[in-house]
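Q: structure here, sequence nowhere to be found:
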């Protein structure tokens, strides 16, 4: 966790859930389908050791009755290698971001095995994914500006939660984003939208517990680690809802 050593102050959470899809090489679709245990002898790719990508894939493997340490694990270093590792047939199954998953599935090189982002029964379904943070010195020196930033992002999250279609969301994006993602946008939004619509901006105890459990699963923190109670402060998020004229979600105050 970035704030474990006290270097950063968590201000708000901008995305709820792992933001990962588990996809597989289309050459094994007929034989393996969505049976994760069927990939036992294949190559298991993820971005980096200790990443949410590894947490997601390891969790899925263990849920399927497999032993993670006995599998052929392939850390890619970057999600941008997703397409290359599929085209070279080095990987049979991998966990990657909605953007990379949408591109791979749209290209025909991969198919969706499961979408952990939509699986609320997953032990990491509601983990803190994109935490906006700042240094303690910055927060102390610029308290009003810090609050203004949090309020602006809470307002954006509220607009995303109220959106009724992928097109409505895309229309509000910068031109550069539209140009880069328009071709895969419907699939990208399908894979990722729950992370935005579930996020309140705040830190619930369930989200904190799942985040710590995921970090412990891949030994990013030790099994005894527990964040200090004062680390995750919802006061700025509650103030943000007041400033935009909306009721703060239950459990944040």
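A: Nice, I can see it. Values in this document were obtained by computation on a predicted structure and should not be read as measured data. Residues are numbered from 1 along each chain as shown.
Q: drop to CA atoms for contacts and neighbour counts, all remaining ones
A: Fine.
Q: so residue 44, which of the three states?
A: strand (DSSP: H, G, I helix; E, B strand; the rest coil).
Q: burial count for it?
A: For residue 44, the count of nearby residues is 24 (other Cα atoms under 10 Å).
Q: quick one: residues contacting it.
A: By Cα atoms under 8 Å, 6 or more residues apart in numbering, residue 44 lies in contact with 57, 71, 72, 73, 74, 91, 92, 93, 94.
Q: ok, second structure coming up, stack it against the first:
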């Protein structure tokens, strides 16, 4: 099975010019029978920042032809933030978007027709890092960053509220800290390198590059539930979401997409303990993109996949809502409609049944 990486750029009305690239798989032969019953088609997937290891189930599915088994092709459109990817989904220029748990709660509150269909990992798809020069004196003691310059991509994002929670749990006053919204992940790395910021919340690719290049060091791995639960409870990180209108039009295509994700997650969890084996599961193009920082990136990411089966539970939603209202990401007293209105686990359940896999359990996944 071969894949081709297609690079292009387009002008979008959503926040200016957006760089876009897609990955499309070649189709299955006419004799292949998809277990999902999908009649085939292309999923336009919107995501923030392009590829990073938090998308590993999807990347494994691409690399191993698991979407093609379902007659599904996936085209990636990249955006500066997850909120922009969500706007593309709602606006109809994407069929599926990877969005944060916080954006999922906001969508549920607004009842804007967004539906979560797959939850790939626990905790957050980011890391908290600081300038390497500060490691000897500041270490991982957040309280020592009182007079530091704090950075993140944009106001109102999950990264902002993770930093806010971390600061306030460490006795700091968020409103009195020096803060910078830097716009993009590449700007975060450049600002950290230039010393314009001291501590940042950033995606896994950027964090890994900073650590590997000696520019930054790890303060807190937000993908490790054991490390982050004391700060913000149980997080469900992000979801693959679609819209009710698209589900009504193409439930078979979403089923094929989710079946590919479940298949990819299963293969990931079988190989999670070996970073080099994991990298080999991706397409050659993705391997090339990841190669320089992969060992560091996978070390940060792997704990979040332990025992995850892709469903979104009421317990996860309750915990995420408690954090969001406590840190000001959502107003105090915010309530949500019944989860059945914005989360549909039936696609995951059906995929496990048709693929014949047993659901993983926490602690059963080999450690990386």
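A: Yep, that arrived. Note that the structure is a prediction, hence the values are computed from the model and not measured.
Q: so after superposing, what's the score?
A: Comparison of the two superposed chains (TM-score structural alignment, normalised by the length of structure 1) gives a TM-score of 0.91, and 250 aligned residues with a Cα RMSD of 1.9 Å.
Q: related to what we said a few turns ago, which of the contacts of residue 44 of structure 1 are still contacts in structure 2?
A: Checking those against structure 2 (both residues aligned by TM-score structural alignment, their matches' Cα atoms under 8 Å), the contacts still present are 71, 72, 73, 74, 91, 92, 93, 94.
Q: now, which of the contacts of residue 44 of structure 1 lie within helices?
A: Of the contacts of residue 44 of structure 1, the ones assigned to helices by DSSP state H are residue 57.
Q: buried subset of the contacts of residue 44 of structure 1 as a ChimeraX selection?
A: Buried residues among the contacts of residue 44 of structure 1 (16 or more other Cα atoms under 10 Å), as a ChimeraX selection:
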select :57,71,73,74,91,92,93,94
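Q: next, format the contacts of residue 44 of structure 1 as TSV and append distance to residue 144 of structure 1.
A: Shown next, in TSV, are those (distance: Cα to Cα, whole Å):
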residue	distance to residue 144 of structure 1
57	41
71	50
72	50
73	46
74	45
91	48
92	50
93	46
94	43
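Q: which one of the contacts of residue 44 of structure 1 is nearest residue 142 of structure 1?
A: Closest to residue 142 of structure 1 out of the contacts of residue 44 of structure 1 is residue 57 (39.9 Å), distances taken as Cα to Cα.
Q: what's that closest one aligned with over in structure 2?
A: By TM-score structural alignment, residue 57 of structure 1 lines up with residue 163 in structure 2.
Q: dump the residue contacts of that match.
A: With Cα under 8 Å, 6+ apart, residue 163 of structure 2 has these contacts: 128, 200, 201.
Q: make it 7 Å
A: If you count contacts by Cα atoms under 7 Å, 6 or more residues apart in numbering, residue 163 of structure 2 has them with residue 201.
Q: just residue 142 of structure 2 next, same as before
A: With contacts defined as Cα under 7 Å, 6+ apart, the neighbours of residue 142 of structure 2 are 167, 170.
Q: in structure 1, what residue corresponds to it?
A: Aligned partner of residue 142 of structure 2 by TM-score structural alignment: residue 36.
Q: ditto for residue 324 of structure 2
A: By TM-score structural alignment, residue 324 of structure 2 lines up with residue 215.
Q: sec struct for the residue nearest to that match when sequence neighbours are not counted, please.
A: Nearest residue to residue 215 of structure 1, sequence neighbours excluded (Cα to Cα, 6 or more residues apart in numbering): residue 221, at 5.9 Å. Residue 221 of structure 1 falls in the coil class when you classify it by three-state DSSP.
Q: just to revisit the earlier point, after superposition, how close is the strand or helix carrying the match of residue 324 of structure 2 to structure 2?
A: Assessed by DSSP states H and E, residue 215 of structure 1 sits inside helix 205-217. With mean Cα distance after the TM-score superposition for structure 1, helix 205-217 of structure 1 departs from structure 2 by a mean of 2.8 Å once superposed.
Q: following element in sequence after that helix, please.
A: Assigned by DSSP H and E, the successor of helix 205-217 of structure 1 is helix 235-243.
Q: where do the helices sit along the stretch 1-150 of structure 1?
A: Applying DSSP state H, counting those that start in this stretch to the stretch 1-150 of structure 1 gives helices spanning 29-32, 52-63, 82-87, 98-107, 136-141, 143-162.
Q: a markdown table for those, including distance to residue 125 of structure 1?
A: A markdown table is the format used below for these (distance: least, Cα to Cα, whole Å):
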| stretch | distance to residue 125 of structure 1 |
| --- | --- |
| helix 29-32 | 24 |
| helix 52-63 | 10 |
| helix 82-87 | 23 |
| helix 98-107 | 15 |
| helix 136-141 | 29 |
| helix 143-162 | 18 |
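Q: just to revisit the earlier point, got a markdown table for the kept ones among the contacts of residue 44 of structure 1, with distance to residue 229 of structure 1 too?
A: A markdown table is the format used below for those (distance: Cα to Cα, whole Å):
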| residue | distance to residue 229 of structure 1 |
| --- | --- |
| 71 | 37 |
| 72 | 39 |
| 73 | 36 |
| 74 | 36 |
| 91 | 41 |
| 92 | 41 |
| 93 | 38 |
| 94 | 35 |
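Q: list the contacts for the closest residue to residue 196 of structure 2 other than its chain neighbours?
A: The shortest distance from residue 196 of structure 2 to any non-neighbouring residue, by Cα to Cα, 6+ apart, is to residue 149 (7.3 Å). With contact set as Cα under 7 Å, 6+ apart, residue 149 of structure 2 has these partners: 178, 179, 197, 198, 199.
Q: list just the nearest of those residues to residue 137 of structure 2.
A: If you rank the contacts of residue 149 of structure 2 by distance to residue 137 of structure 2 using Cα to Cα, residue 198 comes first, at 12.6 Å.
Q: tell me how many other residues surround residue 188 of structure 1.
A: Other residues near residue 188 of structure 1 come to 20 when the count uses other Cα under 10 Å.
Q: mind telling me what element the aligned partner of it in structure 2 is part of?
A: Aligned counterpart of residue 188 of structure 1 in structure 2: residue 297 (TM-score structural alignment). Per DSSP H and E: residue 297 of structure 2 is located in helix 294-301.
Q: how big's the offset between that helix and structure 1?
A: Helix 294-301 of structure 2 sits 0.4 Å off on average (mean Cα distance after the TM-score superposition for structure 1).
Q: what's the match for residue 112 of structure 1 in structure 2?
A: Using TM-score structural alignment, residue 112 of structure 1 pairs with residue 218 in structure 2.
Q: chain neighbours aside, what residue packs nearest to that match?
A: residue 129 (4.6 Å).
Q: tell me the counterpart of that neighbour in structure 1.
A: That one, residue 129 of structure 2, aligns with residue 23 by TM-score structural alignment.
Q: just checking, that match touches residue 109?
A: No: using Cα atoms under 7 Å, residue 23 of structure 1 makes no contact with residue 109, being 9.7 Å away.
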